[in-house]
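# Give me coordinates for this.
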Amino acid sequence: MGINVSHGSDLYGEERRSATTIHNLGKHLANVLPSGDWAAIRDLFDGSVSTPVTIEPGRARVIAAILRRGAAEWRMPRDWEQEAGLFADAADRAADAGQPWTWT
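Presented below is the predicted three-dimensional model:
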C-alpha cells in the first residue's frame, strides 16, 4: 500500500512510500532513538499507521526534530538517514506553512 505524505519534495509536493518502507524506516529509528523520542513517533512508523492521518503543525515540528536526531545518529544507515531527512523536511515544510501534515 502506498502512502502519500504531504509537503514532500516530488513533483506533486509529496513523499510517496510504501507502508513497508515506512515501517522499515521505523525499525531503524527505534534502534537509534531514545525511548521517549521513539514513543512520540511510534504511531507513524511502527507499521500500524492507518491513513488518513492529519498532524497539526506543532506536532509536525516536533516529529521533524526527532527524525533529524535519528538521522544524525551514527548507527543510522546512510540510505535510511536520507529517508528520515526527507520526512523531516516535509514535516518542517508543513509546520512552516502553518498547515496540517497529512498522510493519505
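
# Going by C-alpha atoms from here, please, whenever you check contacts or count neighbours.
Noted.

# could you pull out the helices for this structure?
Here the chain has its helices, by DSSP state H, at 19-32, 35-45, 57-72, 78-97.

# Spatially central residue for the chain, please.
Centroid-nearest residue in the chain: Phe87, 4.1 Å away (criterion: Cα atoms, centre = their mean).

# if I read this right, it contacts Leu67, doesn't it?
Yes - using Cα atoms under 8 Å, Phe87 is in contact with Leu67, at 7.4 Å.

# Redo the helices of the chain as CSV? Include distance to Asn4.
Putting these into CSV (distance: least, Cα to Cα, whole Å) gives the following:
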stretch, distance to Asn4
helix 19-32, 10
helix 35-45, 13
helix 57-72, 15
helix 78-97, 11
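
# Please give the structure of this sequence too, so both can be compared:
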Amino acid sequence: MVWNISHGTDRHNEVCASYSHMCQLCEHLAHVLPAREWRVLKPAFGVRTGDPFEISAKDAGRMAPILRSAAAHRLMPAQFAETARDLADAADRAAGGRQTWRWR
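Now for the predicted structure:
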C-alpha cells in the first residue's frame, strides 16, 4: 500500500511513499526531534490506519520547517531525509496556497 500525499512534485503532483517507508520515517522523526516538535507532526505521523485524512494549511505550514529540521539532522538516514524534505516542500506548497494538505 502507498500513501499519495498532495502538493508533491511527481506527475500527479503528489509525494508517494509506501506505508512501511512512512512507518520507518515516523520512527526516525520521533528519534531526532524534541517532543514538542514531534507533537506538531502527530496529526500526520500519529495516524494508525490507512484511511485518508486532511491537514489544514495552517498546520501544514507549521509542519514544514520541522520536517526540514529533521531531514537535516545528522542521525537521519539519507533516504528518509529525502522523504522528509519532499514532505516539507509539499507542506509548504499546501500552506502557501492556503489549501488542505491531503493524504490518501
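
# picking that back up, so which of the helices of the first structure is nearest Tyr12 of the first structure?
helix 78-97 (12.4 Å; Cα to Cα).

# can you list the residues that contact that closest one?
5-9, 14-15, 25, 28, 56-58, 60-61, 63-65, 67-68, 70-72, 100-101 (Cα atoms under 8 Å, 6 or more residues apart in numbering).

# The closest residue to Met76 of the second structure other than its chain neighbours: neighbour count?
In space, Met76 of the second structure comes closest to His28 once its chain neighbours are excluded; the distance is 6.6 Å by Cα to Cα, 6 or more residues apart in numbering. Look at His28 of the second structure: counted by other Cα atoms under 10 Å, it has 18 neighbours.

# now do the one 5 residues further on
One way to gauge burial is a neighbour count; for Leu33 of the second structure, by other Cα under 10 Å, it gives 16.

# for Trp38 of the second structure, same thing?
21.

# doesn't His28 make contact with it?
No - here Trp38 of the second structure does not reach His28: they are 10.8 Å apart, not a contact under Cα under 8 Å.
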